[in-house]
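S.K.: sharing a sequence plus its predicted fold:
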Amino acid sequence: MNLSVAEAASPAAEPVVRRPSLAGRTRAGLDAALAEIGIPEKERRMRVGQLWNWIYHFGVRDFAEMTTIGKGLRAQLAEHFTLDLPEVTAEQVSSDGTRKWLLRMAPTGPRDRGAEIECVYIPEVDRGTLCVSSQVGCTLTCTFCHTGTQRLVRNLTTEEIVTQLMVARDRLGDFPHRSAPEGAFVPNDGGRFVSNIVFMGMGEPLYNFDGVRDAIGVITDDQGLSLGRRRITVSTSGVVPQIGPLGDEMGTMLAISLHAVRDELRNELVPLNKKYPIKDLLEACRNYPGLSNAKRITFEYVMLKGVNDSDAEARELVRLLKGIPAKINLIPFNPWPGTRYECSDWERIERFSEIVFKAGYASPVRTPRGRDILAACGQLKSETEKLSARARLMLEQDEAETTAVAH
């Protein structure tokens, strides 16, 4: 195992009353914060613009750095608010460069110690992709997915979604005047470290529709984080009524976690199918706003040995998607402790891909990334139901010492 735990979780402390953070807020949220401390309405629009630039373009973490704002207002802001991001309680780095962060959110009440979620950064030659979470846990129970074994705790707020990107940019030195850590991916075209976002982390994004929509609004604002909507993909297991509104209100790319071509099997793999069967799901896809060859839907299909990987199923997949501008993303199953599934043999995956490709569909096989740190597709599960970072670090040290003695 080639991974490092850069920061181990500290022993839990009694929660304290914290000043609320302005990081991750919408423009309306910043306006409300300024109104709360008595800033006149006529002044607030200008001040919101200033705060927006400092928080989202420059990524500052101290009001004192906001030199275009008078000292008096800076002191007033610092008295009532912070610019804190979620706490990184553990960082794991895979042998392939993938980074997984365990983030602890600010407590929401006196008995709340802060929810924990995971997000993953995947460096590639031509892009840097951030996989973000939309819920703490998941309301779905997809049988092949590790996250699906954790109960839903709650939806993440807009701020908690936005600040996942901010944490990534902060950790990667992706804000102006901040340097990248050793070994970080450096774009060769002068672009951002995080050039793409996929809502494929913990949770079902369309069951947190408002939070995800408002977060995308902040992320795509060209005065701040400035990520294009075509560089954001929202993945759903098939919440049919929200697919049309997703296209209308967010305008992002769409990915569908399909994984089966028959309702009987999909009912087992993706139980949501019992409510929204394949026929209804594909009809919603055909009507997705803006759908074209330039804006294709990605259909995700996890390859499960002896379950959904036959030639017949590949041909049925092609038949089902006829007429839909689509790309079929074949995902080698990523194992996790306790699963009953196995990954399809590589020869079988290639054969499946060949059938799909010859029918005219792009059918890339997703390279598994971060498997050694449980950061690959379907492997995320918050640390509250696993070993603590400190315990895991001690275990790895014991393993290393044992290996050294054996050699």
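M.R.: Right, received. Where do you want to start? These numbers come from a predicted model, not from an experiment. Numbers count the residues shown, from 1 in each chain.
S.K.: hey, let's count contacts and neighbours off CA atoms from now on
M.R.: Will do.
S.K.: now the strands for the stretch 151-300 of the chain?
M.R.: Counting by DSSP state E, counting those that start in this stretch, the stretch 151-300 of the chain has strands at residues 154-155, 196-199, 232-236, 253-257, 297-303.
S.K.: now render the ones you listed as TSV, adding mean neighbour count and distance to Val167.
M.R.: Formatted as TSV, the strands of the stretch 151-300 of the chain follow (neighbours: other C-alpha atoms under 10 Å; distance: least, C-alpha to C-alpha, whole Å):
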stretch	mean neighbour count	distance to Val167
strand 154-155	19	19
strand 196-199	22	13
strand 232-236	22	17
strand 253-257	22	23
strand 297-303	23	27
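S.K.: please identify which of those strands is closest to Phe63.
M.R.: Closest to Phe63 of the strands of the stretch 151-300 of the chain, according to C-alpha to C-alpha: strand 196-199, at 28.0 Å.
S.K.: use this one as the comparison:
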Amino acid sequence: MTALASPPAASAAIERPSLVGLSREGIGAELAAIGVEPRQIRMRTAQLWSWIYQRGVTDFAAMTNISKDLRAKLADHLIVSRPEIVTEQISEDGTRKWLFRFPPRGAGRPVEVETVYIPEVGRGTLCLSSQVGCTLTCSFCHTGTQRMVRNLTAEEIVGQILMARERLGDFPDATTPVGAAVPAEGRLVSNIVMMGMGEPLYNFEHVRDALLIASDGDGIALSKRRITLSTSGVVPMIARAGAEIGVMLAISLHAVRDDLRDVLVPLNKKHKIAELLDACRAYPGLSNARRITFEYVMLKGVNDSPADARELVRLLKGIPAKINLIPFNPWPGTDYACSDWETIETFAEIVNRAGYASPIRTPRGRDILAACGQLKSESERMRARERLALEAMVADAAE
């Protein structure tokens, strides 16, 4: 684990507005507020948009196609923010995990989230967080044991992308760290998944605004087919996500019966499986080329039988879909275990025969608690360790 110093701009983020995460209209409003002439606002907005998102520049003084006087005015009143990096961890398999710190913004103290970069052959995937903590309390998920603190802003979601690209050397003229595991060619952050801490559809507006910047052709410029939003099943927001964001959709399913999903994903008590799948069938733009991904964590003796696999196939009939089987990633204090590999392969064979591509997602970053379901802020993780230690002491004393 490497502890890193805060970027210079972080301490000023509370005092001066940041341009990161704003729409073009929002940037234009900030320019108008500092006295930029109305006839120049559109041009200056386009220049700032390019410098911030295409070139990764944080210092107004480096924006050389903007007049010197305006650069000075921008520096006096505005910033291009980056999150503070508390720690950076690198797994044996090359996976990177950053612990980012953001201002309190009503939380009473600075807040922390984790963001993960997964390098693979031909692509580099960045797993973003949308909330500090989570309200859903999914029983197999480490993040679900952390109380909900607050939503992240569009600025903070986009900031995770910009800081990851900066640390990896993914901006023009930047240098990639020696020995870093990254794709051999092309963009180093080529894919984004909203699968980190939090439920994205419970922070809809900020997630939408951030992902529209990520997919903007003049912004971060990732194809919407390379951006995936994962939800545990906030049914009323699914159609809106398709209409207003238009990225790929993933559903954290994990069970084929309502009684079991009520335990694994308590949101199911509000929106049952049948209702969730109806919303998936109606997802805007759904086609064989734009399939929904159904995520299914493999829990030993819980949801991994051949009968479960056959029922999964039956439930998804008629939905253009693929299935991601995720070996359970253990975390301190969990009551679950990962299914045996032979069991996972048997399950995969059944869904594959039905025509659903079901790659078994090889666990990545387990040694640094960076795998699916393992994310949690370090302060909350420390409290959990202390709680477990106290429980062990009490148990020993009772004996």
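M.R.: On my side now, so go ahead. For clarity, every value in this text was computed on a predicted model and none was experimentally measured.
S.K.: TM-score them against each other, please.
M.R.: The pair, once superposed, lands on a TM-score of 0.92 when counted by TM-score structural alignment, normalised by the length of the second structure; 382 aligned residues with a C-alpha RMSD of 2.0 Å.
S.K.: picking that back up, for His57 of the first structure, find the nearest of the strands of the stretch 151-300 of the first structure.
M.R.: When the strands of the stretch 151-300 of the first structure are compared by C-alpha to C-alpha, strand 196-199 sits nearest His57 of the first structure, at 16.8 Å.
S.K.: so that closest one corresponds to what in the second structure?
M.R.: On the basis of TM-score structural alignment, strand 196-199 of the first structure is assigned to residues 191-194 in the second structure.
S.K.: quick check: the matching stretch compared with the first structure, mean distance?
M.R.: Mean deviation of stretch 191-194 of the second structure relative to the first structure after superposition (mean C-alpha distance after the TM-score superposition for the first structure): 0.3 Å.
S.K.: check which helices and strands the longest strand anywhere in the second structure sits against.
M.R.: Longest strand in the second structure by number of residues (criterion: DSSP state E): strand 111-120. Contacts defined by 3 or more C-alpha pairs under 8 Å, 6 or more residues apart in numbering; DSSP states H and E place strand 111-120 of the second structure against strand 96-102, strand 123-127, strand 131-132.
S.K.: which of those strands sits most buried?
M.R.: strand 131-132 (a mean of 26; mean count of other C-alpha atoms under 10 Å).
S.K.: quick one: list the elements packing against that one.
M.R.: strand 111-120, strand 150-151.
S.K.: quick one: map Ile256 of the first structure onto the second structure.
M.R.: By TM-score structural alignment, Ile256 of the first structure lines up with Ile251 in the second structure.
S.K.: got it, and Met105 of the first structure?
M.R.: Going residue by residue (TM-score structural alignment), Met105 of the first structure aligns to Phe102.
S.K.: same thing with Ala64 of the first structure?
M.R.: Ala64 of the first structure maps onto Ala61 in the second structure, with residues paired by TM-score structural alignment.
S.K.: quick check: closest non-adjacent residue to that match.
M.R.: Arg71 (6.0 Å; C-alpha to C-alpha, 6 or more residues apart in numbering).
S.K.: counterpart of the one you found over in the first structure?
M.R.: Under the alignment (TM-score structural alignment), Arg71 of the second structure pairs with Arg74 of the first structure.
S.K.: dump the strands of the stretch 151-300 of the first structure into CSV; add distance to Val356 of the first structure as well.
M.R.: CSV is the format used below for those (distance: least, C-alpha to C-alpha, whole Å):
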stretch, distance to Val356 of the first structure
strand 154-155, 36
strand 196-199, 24
strand 232-236, 21
strand 253-257, 17
strand 297-303, 12
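S.K.: sorry, back to before: any chance of a markdown table for the helices and strands packed on strand 111-120 of the second structure, columns distance to Ala46 of the second structure?
M.R.: Converted to a markdown table, those look like this (distance: least, C-alpha to C-alpha, whole Å):
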| stretch | distance to Ala46 of the second structure |
| --- | --- |
| strand 96-102 | 27 |
| strand 123-127 | 26 |
| strand 131-132 | 29 |
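S.K.: contact partners for the residue positioned nearest the centre of the second structure?
M.R.: Centroid-nearest residue in the second structure: Leu128, 2.0 Å away (criterion: C-alpha atoms, centre = their mean). Listed by C-alpha atoms under 8 Å, 6 or more residues apart in numbering, the contact set of Leu128 of the second structure reads Glu114, Thr115, Val116, Ile157, Gln160, Ile161, Ile192, Val193, Met194, Met195, Gly196, Met197.
S.K.: how many residues are close by the last one?
M.R.: Met197 of the second structure sits with 28 neighbouring residues when counted by other C-alpha atoms under 10 Å.
S.K.: for the residue nearest to it when sequence neighbours are not counted, which three-state class applies?
M.R.: What sits nearest to Met197 of the second structure in space, not counting adjacent residues and going by C-alpha to C-alpha, 6+ apart, is Ser129, at 4.5 Å. Three-state call for Ser129 of the second structure (DSSP: H, G, I helix; E, B strand; the rest coil): coil.
S.K.: hmm, Val116 and Ser129 of the second structure touching each other?
M.R.: No: assessed by C-alpha atoms under 8 Å, Ser129 of the second structure is found out of contact with Val116, at 9.1 Å.
S.K.: now do the shared contacts for the two.
M.R.: Gly196.
S.K.: what's the burial count for Asn290 of the first structure?
M.R.: Actually, residue 290 of the first structure is Gly. It isn't Asn. The number of residues packed near Gly290 of the first structure is 14, by other C-alpha under 10 Å.
S.K.: quick one: residues contacting it.
M.R.: So Gly290 of the first structure contacts Gly247, Gly251 (C-alpha under 8 Å, 6+ apart).
S.K.: alignment lookup: it to the second structure.
M.R.: Superposed on the second structure with TM-score structural alignment, Gly290 of the first structure falls opposite Gly285.
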